[in-house]
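# Pasting the sequence and the predicted model now:
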Amino acid sequence: MLAVFDLDETLIRGDSSQLFTEFLRAENIDTSPDSEARGRVFMRAYNNGHMDLQDYMEFSLAPIRGWQRDQVQELIDRFVTKVIPPRILPTAQERVAWHKAQGHDVLVISATGEHLVSPIARHLGIDDGIGVQVEWHNNSLKGTIGSRRPFRGGKVSALEEWIAARQASPEKVWFYSDSHNDLPLLNAVDYPVAVNPDPILEDYAQQQGWLIFIDEVALA
């Protein structure tokens, strides 16, 4: 059995990539004057289901382009330690604990960059995470992304590749998400679950009779 969790607004309150951009501004690493406004434009596009993932990732990686891998890791460790703990949402964490108690494999899959997804997943007690592939050259961050892009239908192919690479064949697959952007994967699994769903996903989940969980803190 495999339990797959989206990250943002499912396991944590907020968008992890946007939170990282805000962290970079607070640390005076991102000093571009228009970054906050551009970030809002990208988030509106995401919520409407038509964000250009490559443009967004290149925007979010730009402040640390050229950094060495160990510098990036140290920065992200500080970000995760400082920003993530108060944003952990209870329902999905309870479901993670339930699945682990059943002996199920647990995985995070997100349209956020892998440089953030894997460390946040580990902080949440989840060993495996799939994110947007981030490219490096000689341990230097290129600021570009590779072919693995788990956004919308890309989450289906990314999960299929992850399963194939492990020569695994899970008996059943659960998937927990908040976003209508994840409908391709939600419709592909055995047990789709809506967690803190956006209005489009909530309506769809109700029509399909799916489980729906809502954290009041997510709405605060």
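In hand now; what should we look at? As the structure is a prediction and not an experimental result, all values here were calculated from the model.

# Please count neighbours and contacts with C-alpha atoms only from this point.
OK.

# Hmm, residue 88 is touching residue 9, no?
No. At 9.2 Å, residue 88 and residue 9 do not qualify as touching, with contact defined as Cα atoms under 8 Å.

# quick one: the strands in the protein?
Under the criterion DSSP state E, the chain contains strands at 2-5, 105-113, 128-132, 134-137, 140-145, 173-177, 191-195, 211-213.

# So which residues make contact with the second one?
Right, strand 105-113. 1-8, 16-17, 57, 96, 99-100, 117, 121, 126-134, 149-151, 155, 159 (Cα atoms under 8 Å, 6 or more residues apart in numbering).

# Sort out which of those are buried, if you could.
With burial judged by 16 or more other Cα atoms under 10 Å, the buried subset of the contacts of strand 105-113 is 2-8, 16-17, 57, 96, 99-100, 117, 121, 126, 128-134, 149-151, 155, 159.

# just to revisit the earlier point, residue 71: which of the strands of the chain is closest?
Across the strands of the chain, residue 71 has its closest neighbour in strand 140-145 (9.6 Å, Cα to Cα).

# this is the comparison structure:
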Amino acid sequence: MRKVAFFDIDGTLFRWQLYHELIFELKNMEKFSSDEISQIDRAFLGWQSRNKPWREYENTIFDIFEKKLTDISLDDIVLASKKVVERSGHKIHNYTFKLLKDLQKKDYFIVAISGSGQGIVEAFAKLYDIDKCIGHLYEIIDGKFSGKTKRYTFNRKAEIVREVVESENLTLKDSIAIGDSYGDIGMLELVDNPIAFNPSKELLETAQQNGWKIVIDRKDIAYTLENQNGSIILAKTDEF
């Protein structure tokens, strides 16, 4: 049985968010109305200027995208995904990229789990020879988006981990998972070696409570923090 490693993509391997890039590419392709474009731009500027919280911005653009999806062709989504990956697929974190390559050399089965859409997740995962990728899956009927979702990944990562381990005949012995947000906690709880990467407040608190490894990636240095006797100490630095 092969050992397994689970990677979150958005904010963990990829430096930004694939679905945000996809939405803005569709905006550039004029697939949204002028009013929808104004809403997207206002939400983005509100977050950038710190006048709106991240979650409000994220919910705004995601709601616009999902409501518009039935009016956007599958071909346009494929084209936009291709453009995003070609333009931005190289924008990855040094630490997680090195971890990915090291684990591939050790013959780990690599799984990417993301809240971004399955199509763009597949395009990104292909760049890095990831064995299996699981993203948010929208229903397609007769080549068109129906407006319904076939598979959610948000808050289901623990369930997905169990499903993949069983279906691919993998072992959780020496397993690894890395993620950056609250939604990754369930996945991290199931593996032998969880890593909280540039963690959100909620994930940082959980990592500290459970003694998980914490990694802060900044420019060309990654700082690894570990729990020793109830205290968080700097255990290692990696330069890239």
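Nice, I can see it. Nothing here was measured: the structure is a model prediction, and the numbers come from that model.

# okay, residue 88 and residue 9 of the first structure: which has more neighbours?
Higher neighbour count among residue 88 of the first structure and residue 9: residue 9, with 24 against 20, using other Cα atoms under 10 Å.

# contacting residues for the counterpart of the more buried one in the second structure?
Alignment note (TM-score structural alignment): residue 9 of the first structure maps to residue 11 of the second structure. Residue 11 of the second structure makes contacts with 17, 180, as judged by Cα under 8 Å, 6+ apart.

# State the distance from residue 11 of the second structure to residue 197 of the second structure.
In this view, residue 11 of the second structure and residue 197 of the second structure are 9 Å apart by Cα to Cα, to the nearest Å.

# Please enumerate the shared neighbours of those two.
Common neighbours of residue 11 of the second structure and residue 197 (Cα under 8 Å, 6+ apart) are residue 180.

# So what would you say the end-to-end distance of stretch 23-32 of the second structure is?
Distance between the boundary residues of stretch 23-32 of the second structure (Cα to Cα) amounts to 9 Å.

# likewise stretch 174-186 of the second structure?
End-to-end span of stretch 174-186 of the second structure (Cα to Cα): 17 Å.

# Return the set of buried residues in that stretch.
For stretch 174-186 of the second structure, the neighbour count (16+ other Cα under 10 Å) marks 175, 176, 177, 178, 179, 180, 181, 182, 183, 184, 185, 186 as buried.

# and the residues you listed as TSV, adding distance to residue 167 of the second structure?
Formatted as TSV, these follow (distance: Cα to Cα, whole Å):
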residue	distance to residue 167 of the second structure
175	16
176	18
177	18
178	21
179	22
180	26
181	26
182	26
183	22
184	21
185	22
186	19
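
# count of neighbours near residue 34 of the first structure?
Residue 34 of the first structure sits with 8 neighbouring residues when counted by other Cα under 10 Å.

# check contacts around residue 67 of the first structure.
The contact partners of residue 67 of the first structure, taken as Cα under 8 Å, 6+ apart, are 140, 141.

# How about residue 183 of the first structure?
Contact analysis of residue 183 of the first structure by Cα under 8 Å, 6+ apart lists 152, 201.

# do you know how far it is from residue 152 of the first structure?
Separation of residue 183 of the first structure from residue 152 of the first structure (Cα to Cα): 7 Å.

# Ok, residue 9 of the first structure next?
Distance from residue 9 of the first structure to residue 152 of the first structure, counting by Cα to Cα: 16 Å.

# now do residue 104 of the first structure
Per Cα to Cα, residue 104 of the first structure is found 25 Å from residue 152 of the first structure.

# Tell me the counterpart of residue 21 of the second structure in the first structure.
By TM-score structural alignment, residue 21 of the second structure lines up with residue 19.

# How much space separates that match from residue 173 of the first structure?
Taken as Cα to Cα, the span from residue 19 of the first structure to residue 173 of the first structure is 29 Å.

# and what of residue 106 of the first structure?
With distances taken as Cα to Cα, residue 106 of the first structure is found 10 Å from residue 173 of the first structure.

# which residues do these two both contact?
Listed as contacting both residue 106 of the first structure and residue 173 by Cα under 8 Å, 6+ apart are 2, 3, 4.

# My read is that the second one contacts residue 173, right?
Yes. Between residue 3 of the first structure and residue 173 there is a contact at 5.9 Å, judged by Cα under 8 Å.

# Let me see the contact set for residue 23 of the second structure.
Residue 23 of the second structure sits next to 61, 65 when contact means Cα under 8 Å, 6+ apart.

# One more pass at 10 Å, please.
Contact partners of residue 23 of the second structure, counting by Cα atoms under 10 Å, 6 or more residues apart in numbering, are 29, 31, 32, 40, 61, 62, 64, 65, 77, 80, 81, 84.
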